[in-house]
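Predicted model follows, preceded by the sequence.
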Amino acid sequence: MTATTKALETRPVLSPEALAFREGMSRITAAVHIVTVAGDRVVGGVTATAICSVSDAPPTLLVCLHRAGRVRSLLNAGTEIVVNTLDAHHQPIADVFAGLGNVPMADRFRHGQWQMLPGKPPLLLDTAVSFEGQVESIIEAGSHSVIMCSVDAVHLRDKATSLIYLHRRYLAQPHA
């Protein structure tokens, strides 16, 4: 049995309803982000699209990550987190943090210009916007964790062209 065959055997067969849901979600435009965290002598990051604002008073984000993901395993209430919203030229970095190429986690941060401070989540320096904050609460929902994050700092960049995801592909969205 090959590794590919074994992987296919362990994947759950999706119901027609689940397949329709996935297809429907692929038709909703989403900004592309890299969520980063720092744990005990380890940093992690993952590409994510299920992120939205909750409130501006106090500033709060909702971040959804797969429960079995390596980055999710580093998150608890109080964990510092950065949501880096990607610019169009970051597509190769988005692929690396999505796991394409099986790049080891520590090596992923060799792609792009990162601010790496001891004990802090990495901050991508040339993003459209980055949000620094901390995890306030986590709710488990199906295959994912819904993570509420307070926002402590916002880093804006002028004239960015956001990287978006639609119909299972990346697109550039210029800002007006």
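Alright, I've got the coordinates. On a predicted model such as this, the values are computed, not experimentally measured, just so you know.

from here on, contacts and neighbour counts on C-alpha atoms
Fine.

What is the helix or strand harbouring Asp107 packed up against?
Per DSSP states H and E, Asp107 falls inside helix 105-108. Here helix 105-108 touches strand 42-48, going by 3 or more Cα pairs under 8 Å, 6 or more residues apart in numbering; DSSP states H and E.

Identify all contacting residues around the strand it packs on.
Contact with strand 42-48 is made by 32-38, 64-65, 70-71, 74, 94-95, 97-98, 105-106, 121-122, as judged by Cα atoms under 8 Å, 6 or more residues apart in numbering.

hang on, the earlier thing: list the buried ones in the helix holding Asp107?
Buried residues in helix 105-108, defined by neighbour count with 16 or more other Cα atoms under 10 Å: 105, 108.

and the comparison structure, right after this:
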Amino acid sequence: MQPVDPQAMRDTLRLWASGVSVVTTALATPTGNQRAGMTVSAFNSLSLEPPSILVCLSKATTTVNLMAESDVFAVSILSEDSAELSDRFAGRHNLAENADRFLGVETHTASTGSPILSAALAWLDCKVCERYDGNTHWIVIGEVVATGQRDANVSPLLYYDRGYRTIAP
């Protein structure tokens, strides 16, 4: 059997609509807090008892390296008006290399110390339970220790066919 061509895989997966979220983490250091965050679409509920979720994170990111040290993370579920935040944390914003992606972004601190984007539709604060090797990504399972939501009349930001979408009323 022939291996699947990576471009064919991309072309197929672009037809899967998914919510957009930003995974963040922080680590207290003697010189202050280090923060990192990245946009992800590979995020899922795993279990209600105990409450847990999973995220898939590229191994080649600052976020995954900092999370390996802190063992905590938060997921900010983005609303329809947050495409710019998604682009910023995906590295598609006009920021200098190694620029602070949080600069100018309003956040609050979760109980674990992870930053939560204040514009988020909803959020989950987590402790890392398990981490599995998934080739180019880590599959991270988090125990949810706190959650929060914003106004329920706001729609989520979706990603489909290489573009942002939202739910029609």
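It's in. Because the structure is predicted, anything quoted here is derived from the model rather than measured.

among the contacts of strand 42-48 of structure 1, which are in helices?
Under the assignment DSSP state H, these contribute 94-95, 97, 105-106 to helices.

For structure 1, which segments count as strands?
30-31, 33-39, 42-48, 51-56, 59-66, 80-85, 114-115, 123-124, 129-141, 144-156, 161-166, 169-174 (DSSP state E).

quick one, which of these is nearest to Thr10 of structure 1?
For those, the distance to Thr10 of structure 1 is smallest for strand 59-66, at 16.7 Å, taking Cα to Cα.

I'd like to know how far the aligned partner of Thr62 of structure 2 in structure 1 sits from Cys149 of structure 1.
By TM-score structural alignment, Thr62 of structure 2 lines up with Arg70 in structure 1. As judged by Cα to Cα, to the nearest Å, Arg70 of structure 1 and Cys149 of structure 1 stand 18 Å apart.

between these two, which one's more packed in?
Taking neighbours as other Cα atoms under 10 Å, Arg70 of structure 1 and Cys149 compare with Cys149 leading, 28 against 14.

before we move on, the earlier item: list only buried entries from the contacts of strand 42-48 of structure 1.
Buried among these by 16+ other Cα under 10 Å: 32-38, 64-65, 71, 74, 94, 97-98, 105, 121-122.

And the longest helix seen in structure 1 against structure 2, how far off on average?
Counting by DSSP H, the longest helix found in structure 1 is helix 16-26. With mean Cα distance after the TM-score superposition for structure 1, helix 16-26 of structure 1 departs from structure 2 by a mean of 1.6 Å once superposed.

what's in contact with that helix?
166-168.

And for stretch 120-130 of structure 1?
Contacts of stretch 120-130 of structure 1 (Cα under 8 Å, 6+ apart): 36-38, 43-44, 80-87, 112-116, 154-158, 160-162.

Tell me how far Arg169 of structure 1 lies from Thr36 of structure 1.
On the measure of Cα to Cα, Arg169 of structure 1 and Thr36 of structure 1 end up 22 Å apart.

next one: Tyr165 of structure 1
Distance from Tyr165 of structure 1 to Thr36 of structure 1, by Cα to Cα: 19 Å.

And Ala30 of structure 1, by the same measure?
18 Å.

And Ile139 of structure 1, by the same measure?
19 Å.

what does Gly24 of structure 1 give?
Distance from Gly24 of structure 1 to Thr36 of structure 1, by Cα to Cα: 28 Å.

Ends of stretch 86-105 of structure 1, what's the gap?
With Cα to Cα, one end of stretch 86-105 of structure 1 sits 18 Å from the other.

scratch that, stretch 26-42 of structure 2 is what I was asking about
End-to-end distance (Cα to Cα), stretch 26-42 of structure 2: 20 Å.

One more: stretch 65-72 of structure 1?
Where stretch 65-72 of structure 1 begins and where it ends lie 6 Å apart, using Cα to Cα.

contacts for that stretch?
By Cα under 8 Å, 6+ apart, stretch 65-72 of structure 1 touches 36-37, 44-46, 48, 50, 73, 140, 143-147.

Same check on stretch 79-94 of structure 2?
20-22, 37-40, 78, 95, 101, 119-121, 154-158, 164-166.
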